[in-house]
Structures are given as C-alpha cells and as structure tokens.
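*Asks:* Below are the sequence and a predicted model for it; my questions follow.
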Amino acid sequence: MAPALVVACILWGLPRLRRAGRAAPGARLEAFMLVVAGVVVLLAGLVYFGRDGKIATYAALVVVQGTLAWWLHRRR
C-alpha cells in the first residue's frame, strides 16, 4: 500500500503548496479518495497478475490516481 500512499500524498499535496495558506474544504476527503483508489488499483493488479510489483500495475496506479486528482481539482 506504500506506493498508493506516496502517489496520493504527492498528487494531493503539490497543488496545496502552490496555494499556501488557503485550506480547501473537503481536503481530507480528497486525500482519502486518492488513497482508496490507489489501494483498489494495487489489489486489482495483484489479483489479475497473481503477484505484486508489476510495472503495469504501477502505471495503472499513476493513471487512475492522476485522473482522479485532476477531476477533483477541476471540480472546485
């Protein structure tokens, strides 16, 4: 679950660094959604490939979490 957490922290934290001082409502929910999406992708990769650590799983992780972060950012 560490890759999901790291990517979620990066995608959640970087936009907030640019807007220092302004706390967005629902920020914790956004972080939670990013982590959950990442864990789901990692579990799906584990089930599909039968083992952990496949590059395709990590690529899907970045695509899914990146798309979700983009959507959440555009929604505001």
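*Replies:* Thanks, I have the structure now. Numbers count the residues shown, from 1 in each chain.

*Asks:* C-alpha from now on. contacts and neighbour counts both.
*Replies:* Fine.

*Asks:* Going by length in residues, pull out the top helix of the protein.
*Replies:* helix 27-49 (DSSP state H).

*Asks:* Check which helices and strands that helix sits against.
*Replies:* helix 2-18, helix 55-75 (3 or more Cα pairs under 8 Å, 6 or more residues apart in numbering; DSSP states H and E).

*Asks:* Put this next to the previous one:
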Amino acid sequence: MGPLDALMHLGNLFLPGLALGALAAALAKLLWRKELAPVSFKRLALPAALAAAAVTLAGLVVFGRDGRMATYAGMVLACALTLWWRGFGPGRR
C-alpha cells in the first residue's frame, strides 16, 4: 500500500464521524434557531466531529475493526452529548 492509499484509508476511517458532527450541528442550528443563535456553527461542529472521531478510534480498539453498529451508536451518542454541552449546557459560555 502506498502513501496515497494509506491517506485515503485514514480519511475514510474518520469521514463518517466528521460528516456526522457537521450534519448534526447544522440540523441543531436549524431546529433551535433562537436558542443557538449566539453559538457559532464552528463552535458546535468541531467538538462534535472530534468526539465522533474519538469514538471511531475507541471502537476500532475495542472491537478490532471499524464499522460496527455499536461504534456508530456510540458516535451518535457522543455527538449528541457534545452538541448539548456546547449548545445548551455548561460549555456554552
């Protein structure tokens, strides 16, 4: 495997988490317009995407491979908790 192939595999490993974080933040900003107006999109999306990516790595370590349904469920839970923390919880500032 060449360096470009390795980079593509690494990108495809983290792409679901990054997409989930961005999509969930966009939908949260759309659904709770007034409440999340003072919170920027970047402040919501970046931590949510990083949390989902961390769960992807944890799932890879725990299960020995990626793409397990438990990992995806953990990604959704981590993303939702992070969005709540940044949007409505103590992390809002």
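*Replies:* Looks like it came in fine. It should be emphasised that the depicted structure is a prediction, and the values quoted were computed from it without experimental measurement.

*Asks:* Quick check: TM-score for this pair?
*Replies:* For this chain pair, the superposition-based TM-score is 0.80 by TM-score structural alignment, normalised by the length of the first structure; 75 aligned residues with a Cα RMSD of 2.1 Å.

*Asks:* before we move on, the earlier item: average distance between the longest helix of the first structure and the second structure?
*Replies:* Comparison of helix 27-49 of the first structure with the second structure after fitting gives an average deviation of 1.0 Å (mean Cα distance after the TM-score superposition for the first structure).

*Asks:* by how many degrees do that helix and helix 55-75 diverge?
*Replies:* 150 degrees (axes from the mean of the first three to the mean of the last three Cα atoms, to 10 degrees).

*Asks:* Helix 27-49 of the first structure maps to which residues in the second structure?
*Replies:* Using TM-score structural alignment, helix 27-49 of the first structure lines up with residues 41-63 of the second structure.

*Asks:* Not counting the matching stretch itself, show me its contacts.
*Replies:* Residues outside stretch 41-63 of the second structure that contact it (Cα atoms under 8 Å, 6 or more residues apart in numbering): 13-14, 17-22, 24-26, 29, 65-66, 68, 70-72, 74-76, 78-80, 82-83, 86-87.
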